[in-house]
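1. Following is a predicted model, sequence given first.
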Amino acid sequence: MKPVSDLLFTFSPETQPRVSYQRCLAKELDLEESWLRDAIFFNPELVIEPCRAAGLTEDEWYAWQREFQVETGQIDVMLLSSQGRVAIVETKLATNPEIRRRVLAQVLDYLVHLADSFDEKLPEIPKDADGQPVADVEDILESVTQGDVLVIIASDEINPRVAKLSQSLLSRHFTQQWDLALIDIALYRPLDAKDEYLVVPHLRNVVQSELRQVVRVVVEGESPRARVEVERITRDVGSTSRRQKWDEERFFRYLEESNVPQAVRELAARLRDLAHRYPETLTLSWGTGKSGSMVVKRNGGGLIEIYGSGEIRFRPEKFPRALGEKAAARYFQKLKELAPEAMGMSYPRLSPVQSEEVAPMLFELIRNILSDIGQG
């Protein structure tokens, strides 16, 4: 993946585009690595949104720990997803010589020792707006034990050597489920001193796990009557994995077999059918969590997320991409009327009980909004 442009342009409907921002390094702004670490801790979407766009996650993510101590050092930032998946984020400025090569060994070292640190003491789990833990302890411990971790290296400028090494050395040698993302946190200074600086996160490289079966072969005797014994070393990556790839058939089978309210199951089915009617613009994506999720998207922007637990969630920041500014504003306002308390949260979510109450109205709302913009 190519670096982001060194120049950014602005324009208005009445004027031609003009260069307004120029890329710079953190050092030029007298920023330390602690600034980058804190920026990600207080704004996890700086690194999560590029990962989400690459298909590495569909979950909500929460800041968890800064400078978390493991046996071999400190993890700069730890994030936690709503499905119990952990992300470890290592921050390095472009001027730090470790960004060239050593950083890969560093994050792998942290990954190896993370489970041991959790065995000693699990950090307090962050709480949502309702005061409830954002994830279950069992899910967290299971994901870490299985190596199901999102590893992120973030820098104001990722060194090209790191991107090449990560792909050539790591992509074909996985025996666990962790994924690696290299993210540029590109900084831009304004050419007009009156403007604010810009931060543009950009995915430079991603290495996804390609799990293989590892075995030990023991040959006793000589050909052609030798006895061959094959012992499996790695676990079966089939049904025992908590982060399996969900699809339509599996998700709806799970809904039918679980205690999800009937109204939520019907909402999911009706939205699925609606997406099938408009495959050019309406798409469905499926989560990777323990109970899976269905995300209804239009033009790549999410409209609604239905989880196998019966929860319904929304990402209002995605509405304009899906619907355009005006329709997105109407959609958000109607959602606030249906569920004012939930839509006041940073990450709006409805409990299974709340979802059951509003599910029929949600479908009508989505259908009407789509109809207003000439679809549905």
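-> That came in fine, so what should we check first?

2. From now on I want contacts and neighbour counts done on CA atoms only, so please keep to that.
-> Will do.

3. Touching whichever strand or helix holds Ala342 from outside, list them.
-> If you go by DSSP states H and E, Ala342 is part of helix 340-343. By CA atoms under 8 Å, 6 or more residues apart in numbering, the residues outside helix 340-343 that reach it are Leu335, Lys336, Pro348, Arg349, Leu350.

4. and that helix, how far from the chain's centre?
-> Relative to its chain's centre, helix 340-343 lies at 24 Å (CA atoms, centre = their mean, to the nearest Å).

5. just the helices in the stretch 101-250 of the chain please.
-> 102-120, 137-145, 160-165, 248-257 (DSSP state H, counting those that start in this stretch).

6. just to revisit the earlier point, so which of the contacts of helix 340-343 are in strands?
-> Arg349, Leu350 (DSSP state E).

7. Ala263: which of the contacts of helix 340-343 is nearest?
-> Using CA to CA, Leu350 comes nearest to Ala263 of these, at 13.4 Å.

8. and the gap between the closest one and Val358?
-> 9 Å (CA to CA, to the nearest Å).

9. Looking at the two, which has the bigger crowd around it?
-> It is Leu350, of Leu350 and Val358, that has more neighbours when counted by other CA atoms under 10 Å, with 20 against 17.

10. Run through the residues that contact the more buried one.
-> Glu311, Ile312, Arg313, Ala342.

11. Let's see that with 10 Å instead.
-> 306, 310-314, 339, 341-343, 356-358 (CA atoms under 10 Å, 6 or more residues apart in numbering).

12. can you check Phe251 too?
-> Each residue near Phe251 by CA under 10 Å, 6+ apart is listed here: Ala268, Trp286, Gly287, Ser291, Gly292, Ser293, Met294, Tyr307, Gly308.

13. The fifth one: neighbour count?
-> The number of residues packed near Gly292 is 26, by other CA under 10 Å.

14. Just the buried ones from the contacts of Leu350?
-> The neighbour-count test (16 or more other CA atoms under 10 Å) marks Ile306, Gly310, Glu311, Ile312, Arg313, Phe314, Ala339, Ala342, Met343, Glu356, Glu357, Val358 as buried among the contacts of Leu350.

15. alright, now check it against this:
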Amino acid sequence: MKAIGTPVIVSADGASHLEQISLTQNEHYDERWLQELIFKNPSLLPMDQIEPGLGELIPVCMELPLRCGYLDNLFLTPDGDIVIVEVKLWRNPEMRRAVLAQALDYASALFSMSYEELDAAVRKADGANGRTMFEIADGPETLEEPDFIDALINRLKTGRIVVIVAGDGIRGELEKLVEQLQTHAGFRFTFALVELALFHADDDRWLVVPRTLAKTYRIERGVIRLEGDGVSASFEPAPAPRASSSTRSVSPEAKTISSDIFYDAMRGIDADLPRQINEMLSKVETYGVYPEFSKSLLIRMALPNGDVAHLGFIERSGTVWFSEPETKLPSHDAIDRFFAELAAQYGWAREGIPGNEKLTSQGKRPKVAELVQGSAGFVAAMRSLSDHLRSTE
């Protein structure tokens, strides 16, 4: 059973408890109020726990007209990623059962839309302003308009979006249903349940505590059927499009939208790169080395003391970074040994001064093809680093 304690504000004048607000028993703070709160403050959504590789959420519109109803909140990112949010309070037991199917209906409706159709729906929801998606999302970090549109078209075509159900108190039966979806082979999109606990500080301030209660990856486009009054569900997959061997995923690690996009970028460089990268990484798992996906593939190492070391990263462009201060290890001696071993194994140069050093190949950052082709050297360097860290523990 989950429980949230009452937050206490401590100051020089003493301590005071905050008042938790129950939206299900409050006429003023209702579902619409929560919908607007999330729309105006997208940072309330714990995206670092759901899809850490996505950029900052940009509020696009509320009440987006779709063929099956009106979607509560639509967000985009500067890179053209799509996040949809359905907000529900849990007053009605029937709504608890229907909310998952409703959110999936909205996702399915988006998948069936072209870019032009979605843009027209956004302009309609934007009211008198009638702005396009690019006009709403445009900013210093936003892709150029042709690239932004291409990214959106790709997300709609592949179904790579994030679907979030957010509420004031997620019930156990909904968590169990989402967990059941995890057992099915997925397609592309990420689904998450987010619970928001709200506490009133004063007239102008709120404390909001978001929690990701359940998350499942790559739900396949299909039909979810809720049966009876329980939480049983059957899954009827939609017919999958034919895929050639060149477009079929070869990456067992590609479980998130961020990893999908990364491996697609690698496949654009060389169709065999995803397999080579995964093969290389599988050989260093025994040393605690693992990938973490953001806008790049981050190379991490679990340390004997429970901390995590940051070793380097591979950009979607294929450029490899091993440099300070990006490389973070317990001591400069460990970094020095690590860089020396990589340089020796690959014939790379060490440029810069201690504290601001980088590894280069013929005067430039190494490329991922060079890294995987010399994977035996990568494995040797990780083994040497692991041995050194254990010996100095």
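-> Thanks, I have the structure now. Please read these numbers as outputs of a predicted model, since none were measured by experiment.

16. quick one on the thing from earlier: which of the buried ones among the contacts of Leu350 of the first structure lies closest to His276 of the first structure?
-> The closest of these, once distances to His276 of the first structure are taken by CA to CA, is Ile306, at 16.7 Å.

17. so who does the closest one touch?
-> 264-265, 267-268, 286-287, 292-296, 312-314, 349-350, 355.

18. Give me the subset of those residues that lies in strands.
-> Per DSSP E, the contacts of Ile306 of the first structure map to strands at Trp286, Ser293, Met294, Val295, Val296, Ile312, Arg313, Arg349, Leu350.

19. Contacts only, for the third one.
-> It refers to Met294 of the first structure. 58, 246-248, 251-252, 268, 271-272, 284-287, 304-308, 312.

20. Who's the closest spatial neighbour of Asn43 of the first structure, skipping the chain neighbours?
-> In space, and not counting its chain neighbours, Asn43 of the first structure is closest to Ala63: 8.0 Å by CA to CA, 6 or more residues apart in numbering.

21. can you count the residues close to that neighbour?
-> Counted by other CA under 10 Å, the residues lying close to Ala63 of the first structure total 19.

22. Quickly find the element holding it.
-> Here Ala63 of the first structure is assigned to strand 61-70, by DSSP H and E.

23. by how many degrees do whichever helix or strand comes after that strand and helix 137-145 diverge?
-> Proceeding N to C from strand 61-70 of the first structure, the next assigned helix or strand is strand 73-81, under DSSP H and E. Strand 73-81 of the first structure and helix 137-145 are oriented at 130 degrees to each other (axes from the mean of the first three to the mean of the last three CA atoms, to 10 degrees).

24. which strand of the first structure spans the most residues?
-> Every strand in the first structure considered (DSSP E), the longest is strand 179-190.

25. Val89 of the first structure against Val107, yeah?
-> Yes. Using CA atoms under 10 Å, Val89 of the first structure is in contact with Val107, at 8.2 Å.

26. more crowded one of those two?
-> Neighbour comparison, Val89 of the first structure and Val107: the larger count goes to Val89, with 26 against 19 (by other CA under 10 Å).

27. Which residue in the second structure aligns with the more buried one?
-> If you follow Val89 of the first structure across to the second structure using TM-score structural alignment, you land on Val85.

28. which residues touch that match?
-> 35, 38-39, 45, 62, 71-75, 103, 106, 162-166, 192-194.

29. at 7 Å what do you get?
-> Val85 of the second structure is in contact with Asp72, Asn73, Leu74, Val163, Ile164, Val165, Ala166, counting by CA atoms under 7 Å, 6 or more residues apart in numbering.

30. I figured the third one hits Glu86, correct?
-> No. Assessed by CA atoms under 7 Å, Leu74 of the second structure is found out of contact with Glu86, at 9.1 Å.

31. Give me the common contacts of these two.
-> Both Leu74 of the second structure and Glu86 lack any common contact, where contact means CA under 7 Å, 6+ apart.

32. which residues in the stretch 101-250 of the second structure form strands?
-> Along the stretch 101-250 of the second structure, counting by DSSP state E, counting those that start in this stretch, strands occupy 161-167, 189-200, 206-219, 222-226, 233-237.

33. could you dump those to JSON lines with mean neighbour count and distance to Phe338 of the second structure?
-> Formatted as JSON lines, the strands of the stretch 101-250 of the second structure follow (neighbours: other CA atoms under 10 Å; distance: least, CA to CA, whole Å):
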{"stretch": "strand 161-167", "mean neighbour count": "23", "distance to Phe338 of the second structure": "38"}
{"stretch": "strand 189-200", "mean neighbour count": "21", "distance to Phe338 of the second structure": "36"}
{"stretch": "strand 206-219", "mean neighbour count": "18", "distance to Phe338 of the second structure": "35"}
{"stretch": "strand 222-226", "mean neighbour count": "16", "distance to Phe338 of the second structure": "48"}
{"stretch": "strand 233-237", "mean neighbour count": "14", "distance to Phe338 of the second structure": "48"}
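
34. Make JSON lines from those strands and add distance to Asp81 of the second structure to it.
-> Shown next, in JSON lines, are the strands of the stretch 101-250 of the second structure (distance: least, CA to CA, whole Å):
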{"stretch": "strand 161-167", "distance to Asp81 of the second structure": "7"}
{"stretch": "strand 189-200", "distance to Asp81 of the second structure": "11"}
{"stretch": "strand 206-219", "distance to Asp81 of the second structure": "15"}
{"stretch": "strand 222-226", "distance to Asp81 of the second structure": "22"}
{"stretch": "strand 233-237", "distance to Asp81 of the second structure": "24"}
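
35. And those strands: which comes nearest Glu145 of the second structure?
-> Closest to Glu145 of the second structure of the strands of the stretch 101-250 of the second structure, according to CA to CA: strand 161-167, at 19.5 Å.

36. The closest one vs strand 206-219, what angle?
-> Using the same axes, to 10 degrees: strand 161-167 of the second structure against strand 206-219 is 140 degrees.

37. wait, isn't Leu76 of the second structure in contact with Ile84?
-> No. The pair Leu76 of the second structure and Ile84 fails to qualify as a contact (CA under 7 Å) at a distance of 8.6 Å.

38. Can you classify the residue nearest the centre of the first structure as helix, strand or coil?
-> Centroid-nearest residue in the first structure, with CA atoms, centre = their mean: Thr57, separated by 3.3 Å. Secondary structure assignment for Thr57 of the first structure (DSSP: H, G, I helix; E, B strand; the rest coil): coil.
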